[in-house]
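A.B. asks: Just the structure for this:
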Amino acid sequence: MNSGVNASYGGCTISGDVFVSGGTASSGSDYSISGGSVVFNIQGVGPHSASAPVVINIVDDILVENTETINLSIQNPSENCPGFSTITPGTGTAVVNILDNDSTPTPTPPSPTPNTPTPNLSLDPGFTPNQQSIYEGLTSACSGASGDLLNRCNEINNADLNAIIPDAVAAQGAAAVDFGYKQFSVVHGRIVNLRNSQQQSSSLLGYSTININGETIPVGKALMTALGPARGGAAGDDPNDQLFRDSPLGFFLKGQFNVGEKANTSSERGFKADRKAVTFGMDYSIMDELVLGAAFGYGSTDTNYNLNSGSMSADAFEFSSYGSYFLPQSFYIDWIMSYALHSFDINRRIQYTGFDNTATSAANGDQYGFSLGFGKDFALQSFVINPYLRLDYSKTKVDSYQESGGGGLAMEFAGQSIDSATSTIGGQASNAISTSWGVLSPGVRFEWVHQYLDESRLIQARFSQAAAGAGTFAVKTDTPDRDYFNIGTSLALSLPEGRAGFLRYEYRLGQAYITDHTIELGARIPF
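C.D. replies: This next block holds a predicted model:
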């Protein structure tokens, strides 16, 4: 900083305070000044100029700015010039330029936000177990997802979860188990007819043998004897009675039509199902007390899921061996052993706002089962009453399978295993009405069924397009009803030469979400 003075004799000092008198730079943000005063030393006579340092600290920032200035001046000057006769201080000023050495900075990209694989999904404490499971599986599958799956991950929200849950998958096992038990019913019905027609006549609900005057004879023969007066004489005296005798070898054909439906639950998708089945069999009376036979059954089930969410068609082929042994005192034991093959074709429709696609798949399975029945027959004139107990067991397996299509939401399903064990306590009654052309037998039946096994299951699954080890979840099935009831009515017709036909209707009661109706037609042709 420079200052001027005019002195008459040599040697003096001048001091003053430095202050900022102007400029474009801003104190604090652009600079700061160390020290607030300066001292100038003057030597010699006459006009002189002197300089003194002023320390200015420049603030180094990253802003790109034009050259800025600082104007400095001295105020409150004072001198120390002993012996000088004339001292005239001049002005002390300085202009400081601040030059910017910064270049235009390269923009720093913003820090990436944490990856959110499902931006529209959020955990809800009100989720059902299946919603919670699919939420976890989907968020896992969406981590690192690409292609169609990534598109789905970016659009799915909480309201769409129910459309994605494969809660109809449980219907495969249910259809197989139900088919097995209905086939048990068909074959047991055939055994009933055999006991009725053993040696004489044929009615729908007569059973086994009865003891009359110490002689064990088939129920059919007893009924014919009881009906003798109505037919104009004793059955044994009428040569036409031979027309009602059966050959030991017999064939039968039965057809079933079943309609049922299930309401939606928190764990399973509801559906409506139509099942058609036909069973062909043959049996042989080895002796009056023992009959053995074999049967083949085919069934087809068409299932349509509620909310237009897809369909399933199932086919089943079953092979059965069966027998009945007539015990003394009109008791009997029946048994059935069966093995079945199942196939399923499934269309799972996935539909939510902005998306509609179908995942298709095919699965196979098998089933084996065993049924054991025990009962007693009571003949009261033309009536036959039969209380009985039956134990049924089946084990069904569905192989693992994988869907195709689905717009990124196709899934893989692990194998399933379903164990079912039931007891049936029931009774049936019929009345044999003799006519000139045969025997007509109306009947009724009531059963109480209790389920011991077949608990709620977890069906393991994963999203097919997810990375290895990711996207897994489990679908929980309903716990089956432990107790329900079957009520039915029937009408049987026995014709000469052992020919017979019947019609049966059955309705199921007591299941919380299921209704079921069965119609069965049958015919027997002896050889």
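A.B. asks: all contacts plus neighbour counts: C-alpha atoms, from now on.
C.D. replies: Fine.
A.B. asks: Can you tell me the SS state at Asn193?
C.D. replies: Applying DSSP: H, G, I helix; E, B strand; the rest coil to Asn193 yields a three-state assignment of helix.
A.B. asks: Tell me how far Phe280 lies from Ser146.
C.D. replies: 53 Å (CA to CA, to the nearest Å).
A.B. asks: swap that for Ala316, please
C.D. replies: Using CA to CA, Ala316 is found at 39 Å from Ser146.
A.B. asks: More neighbours: these two, which one.
C.D. replies: Ala316 (23 against 15; other CA atoms under 10 Å).
A.B. asks: Give the helix, strand or coil label for that one.
C.D. replies: Secondary structure assignment for Ala316 (three-state DSSP): strand.
A.B. asks: Quick one: residues contacting it.
C.D. replies: Ala176, Phe179, Gly297, Tyr298, Gly299, Ser300, Ala340, Leu341, His342, Ser343 (CA atoms under 8 Å, 6 or more residues apart in numbering).
A.B. asks: Quick check: the farthest pair among those residues?
C.D. replies: Gly297 and Ser343 (14.4 Å; CA to CA).
A.B. asks: Now, the contacts of Ala316 that are in strands?
C.D. replies: Gly297, Tyr298, Gly299, Ser300, Ala340, Leu341, His342, Ser343 (DSSP state E).
A.B. asks: Relative to Tyr505, which of the residues you listed is nearest.
C.D. replies: For those, the nearest to Tyr505 is Gly299 (18.0 Å; CA to CA).
A.B. asks: Contacts only, for that closest one.
C.D. replies: Taking CA under 8 Å, 6+ apart, one finds Phe179, Arg275, Lys276, Ala277, Val278, Asp315, Ala316, Phe317 in contact with Gly299.
A.B. asks: cool, and Asn71?
C.D. replies: Residues in contact with Asn71, defined by CA under 8 Å, 6+ apart, are Val20, Ser21, Gly22, Gly23, Thr93, Ala94, Val95, Val96.
A.B. asks: at 6 Å what do you get?
C.D. replies: By CA atoms under 6 Å, 6 or more residues apart in numbering, the contact set of Asn71 is Val20, Ser21, Gly22, Gly23, Ala94, Val95.
A.B. asks: do the same with Leu204
C.D. replies: Contacts of Leu204 by CA under 6 Å, 6+ apart are Asn193, Ala492.
A.B. asks: Isn't Ser140 up against Thr472?
C.D. replies: No: applying CA atoms under 6 Å as the test, Ser140 and Thr472 come out as separate, 7.6 Å apart.
A.B. asks: burial of Thr128, as a residue count?
C.D. replies: Per other CA under 10 Å, the neighbour tally for Thr128 reads 12.
A.B. asks: And Thr479, by the same measure?
C.D. replies: 12.
A.B. asks: Now it. Nearest residue, chain neighbours left out?
C.D. replies: Nearest non-adjacent residue to Thr479, counting by CA to CA, 6 or more residues apart in numbering: Ser456, 4.3 Å away.
A.B. asks: Show me which of the ones in strands among the contacts of Ala316 is closest to Asn76.
C.D. replies: Using CA to CA, the ones in strands among the contacts of Ala316 come closest to Asn76 at Ser343, 108.3 Å.
A.B. asks: wait, isn't that closest one in contact with Asn364?
C.D. replies: Yes: judged on CA under 6 Å, Ser343 makes contact with Asn364 at a distance of 4.4 Å.
A.B. asks: now the other sequence, so there's something to compare against:
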Amino acid sequence: MKIRPHHGVPLLLLSAAISEQVYAQVTAKDDFGRTPVDQTIVINVLNNDEFTGVQFGDPFVSVDNGESGLKPADNGVASVNNDGSITYVPNQGFEGQDTFEYEVFENGEDYGTDIALVTVYVGSGGITSLLTGDNEQETATMLERVCDPSNSENISPELSAACADLSGLSNEDLALLVGQITPEEILMTRRMMSELNRGQTQRIYSGQKMIRSGLNPSQLVLNGTSIPLADYKGGAASSDGLSRIGLFGTVHIDQVEHDSSGLESGYESDSYGATIGVDYRLRTDLHVGGAFDVVTHEVDYDNKGGSLESDVYSLTGYLSWFRNELGVDLQLGYASGSIDTRRNITIPTDQVVTGDTDSQQWNLSTQVQWGFARDAWTLTPFLRLDFISTEIDAYDEQGDSAWLMGVGKQEMDQLSAALGLEGTYALSYSWGVWVPGFNLSMISESNSDYSPVEFSLLGDSSTNGDFSLRPETEDSMFYEAELNSVLIFAGGLSTFAAIKTVADYENISAYQFNFGFNYEM
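C.D. replies: The predicted structure follows:
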């Protein structure tokens, strides 16, 4: 998963423009083949490869020659034919799966190259022998049960016709169709709710942090990071000068890219939202309050596989107690939302499958921190515990496809712990104040009731169309690091910038860039 910058950077755009002129203009795509035991197969690997730019002639194909570094076939021999196709001869008596790599050389103005993997299934296996991902194999096993002639009385006419079409598909199209039928896009919804809750909880903690600084929380929160302005404007106000009621608000934008795995599809997502809250001071060291948060989440799946949209509304109450360097915060919240899904199936014709459902979530969070201040430095170690209980209602898909699914109820209870350190350093200048800062944390997740999602093929009245898919598991430990900078100018203008990265999160390489400003009237 990669998190894209929130704003375009001219230098990055220049690098992208240069790379277009330097790197390969050919994309080699993985291929699949199937052959009986002791029989040769010819695979036209160039059929699905993509070439751009001016081509001077036919491309060149090569396989392992002992020196190329390409992966050779382990249980057979692969050789290149004059037309660029590859002949694979399995070893005598071998039955099972074999793989090898080939490299294609573009015969064009850029002379680019690319490498792809060829998977050959030797034997009499069914549809499952074409797939490598665990969840796709689960779907393939279900299809073999549903489309077996003994099950013909239990399926709809539309599904019967779709099953008949399977026998006329090439290995490549059949593997592609099974991947499109597999509703693995649905599996990320519980993780989405967890990530949205983590961001919302952090935004409210930002307001509580300013309370501990002796400030009215309506002063400044930028992109989820609180800035104790009063400390940089001549010291915090006394408790007698503080209003009992304060308002705070944030606006946030997140962009994420998730790499595909053997269990879940790759996708890109964008979320936009805002938080507004009100705080009431019971006494100088005790505050209570509430916050309302709204988030819109948009997901686009890789290879035009479909999309997901979700609107989530949450209401959170909180309590904040602090004395000297010690602070303790507590939050309790409830969220409700809607989820709309769309899956695209393109084999043998374009089909659109849609669905809609609702989500609910309870969350409980507590954080303890201890601040150290010396000269312009402020260092604050913290420990945070979050518990969420998420439920996504069951629903049936709709559309013009024979492969419509019934999606079972999804539940998840998750406990996460974060241990971290944040720090700031205030520098005063004639034009204002510069406050660089950092935040380091290590986070551990633990899920219970995170069972596989149950599905059923709606066109089958028997239990043959029932199957389940496993989501990716939680990460036992990952890390977040952020560098930020605040510029506070005379007249009330403040600007903010930050870069954040996530490390050791499975299938994730995350980078986030934040920019913002605030103006006090």
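A.B. asks: Validate this expectation: Leu307 of the first structure resides in a strand.
C.D. replies: No: Leu307 of the first structure: not assigned to a strand; according to three-state DSSP it is helix.
A.B. asks: And the corresponding residue of the second structure for it, how close does it get to Leu176 of the second structure?
C.D. replies: Taking TM-score structural alignment, the alignment pairs Leu307 of the first structure with Asn303 from the second structure. Distance of Asn303 of the second structure to Leu176 of the second structure, given as CA to CA: 11 Å.
A.B. asks: go on, Asp254 of the second structure?
C.D. replies: 31 Å.
A.B. asks: With Gly423 of the second structure instead?
C.D. replies: Counting by CA to CA, the gap from Gly423 of the second structure to Leu176 of the second structure is 50 Å.
A.B. asks: and what of Gly333 of the second structure?
C.D. replies: Look at Gly333 of the second structure and Leu176 of the second structure: by CA to CA, they are 42 Å apart.
A.B. asks: how far away is the residue nearest the centre of the second structure from Glu268 of the second structure?
C.D. replies: Residue closest to the average C-alpha location in the second structure (CA atoms, centre = their mean): His258, at 3.9 Å. As for His258 of the second structure, its distance to Glu268 of the second structure is 6 Å (criterion: CA to CA).
A.B. asks: List the contacts of stretch 258-271 of the second structure.
C.D. replies: Identification of contacts with stretch 258-271 of the second structure by CA under 6 Å, 6+ apart yields 1, 133, 135, 184-185, 253-257, 296-302, 507.
A.B. asks: Would you mark the buried spots in it?
C.D. replies: His258, Asp259, Leu263, Glu264, Ser265, Gly266, Tyr267, Glu268, Ser269, Asp270, Ser271 (16 or more other CA atoms under 10 Å).
A.B. asks: For the ones in strands among the contacts of Ala316 of the first structure, please prepare JSON lines with the additional fields distance to Ser185 of the first structure.
C.D. replies: Formatted as JSON lines, these follow (distance: CA to CA, whole Å):
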{"residue": "Gly297", "distance to Ser185 of the first structure": "12"}
{"residue": "Tyr298", "distance to Ser185 of the first structure": "14"}
{"residue": "Gly299", "distance to Ser185 of the first structure": "14"}
{"residue": "Ser300", "distance to Ser185 of the first structure": "17"}
{"residue": "Ala340", "distance to Ser185 of the first structure": "15"}
{"residue": "Leu341", "distance to Ser185 of the first structure": "18"}
{"residue": "His342", "distance to Ser185 of the first structure": "19"}
{"residue": "Ser343", "distance to Ser185 of the first structure": "22"}
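A.B. asks: quick one: which of those is nearest Gly443 of the first structure?
C.D. replies: Gly297 (25.0 Å).
A.B. asks: out of everything not next to it in sequence, what's closest to the closest one?
C.D. replies: The nearest residue in space to Gly297 of the first structure (CA to CA, 6+ apart) is Thr279, at 4.1 Å.
A.B. asks: Show me what Ser314 of the second structure aligns to in the first structure.
C.D. replies: Alignment note (TM-score structural alignment): Ser314 of the second structure maps to Glu318 of the first structure.
A.B. asks: show me the contacts for the residue nearest to its match when sequence neighbours are not counted.
C.D. replies: Take Glu318 of the first structure and drop its neighbours on the chain: the residue closest to it by CA to CA, 6+ apart is Ala340, 4.0 Å away. Ala340 of the first structure sits next to Phe317, Glu318, Asp366, Gln367 when contact means CA under 6 Å, 6+ apart.
A.B. asks: With Val104 of the second structure instead?
C.D. replies: Val104 of the second structure neighbours (CA under 6 Å, 6+ apart): Phe60, Val61, Thr113, Asp114.
A.B. asks: count of residues packed around Leu130 of the second structure?
C.D. replies: 24.
A.B. asks: Now the residue nearest to it when sequence neighbours are not counted: which helix or strand?
C.D. replies: Using CA to CA, 6+ apart and skipping residues adjacent in sequence, the residue nearest Leu130 of the second structure is Ala175, 6.0 Å away. Using DSSP states H and E, Ala175 of the second structure sits in helix 171-181.
A.B. asks: Which residues does that helix contact?
C.D. replies: Phe32, Leu130, Glu136, Ile345, Ile347.
A.B. asks: Could you rerun that using 7 Å?
C.D. replies: For helix 171-181 of the second structure, the external contacting residues (CA atoms under 7 Å, 6 or more residues apart in numbering) are Asp31, Phe32, Gly33, Leu130, Leu131, Glu136, Thr139, Ala140, Leu166, Ile345, Ile347, Trp403.
A.B. asks: can you check stretch 144-152 of the first structure too?
C.D. replies: Cys142, Gly407, Gly408, Leu409, Gln465, Ala466.
A.B. asks: And stretch 407-425 of the first structure, by the same measure?
C.D. replies: So stretch 407-425 of the first structure is contacted by 148-149, 152, 173, 357, 359, 388-404, 447-454, 459-465 (CA under 7 Å, 6+ apart).
A.B. asks: what's the matching range in the second structure for it?
C.D. replies: So stretch 407-425 of the first structure sits over residues 401-419 in the second structure, by TM-score structural alignment.
A.B. asks: before we move on, what about stretch 21-31 of the first structure?
C.D. replies: On the basis of TM-score structural alignment, stretch 21-31 of the first structure is assigned to no residues in the second structure.
A.B. asks: end-to-end on that stretch?
C.D. replies: 14 Å.
A.B. asks: Likewise for stretch 305-313 of the first structure?
C.D. replies: End residues of stretch 305-313 of the first structure are separated by 11 Å (CA to CA).
A.B. asks: which parts of it are buried?
C.D. replies: For stretch 305-313 of the first structure, the neighbour count (16+ other CA under 10 Å) marks Tyr305, Asn306, Ser309, Gly310, Ser311, Met312, Ser313 as buried.
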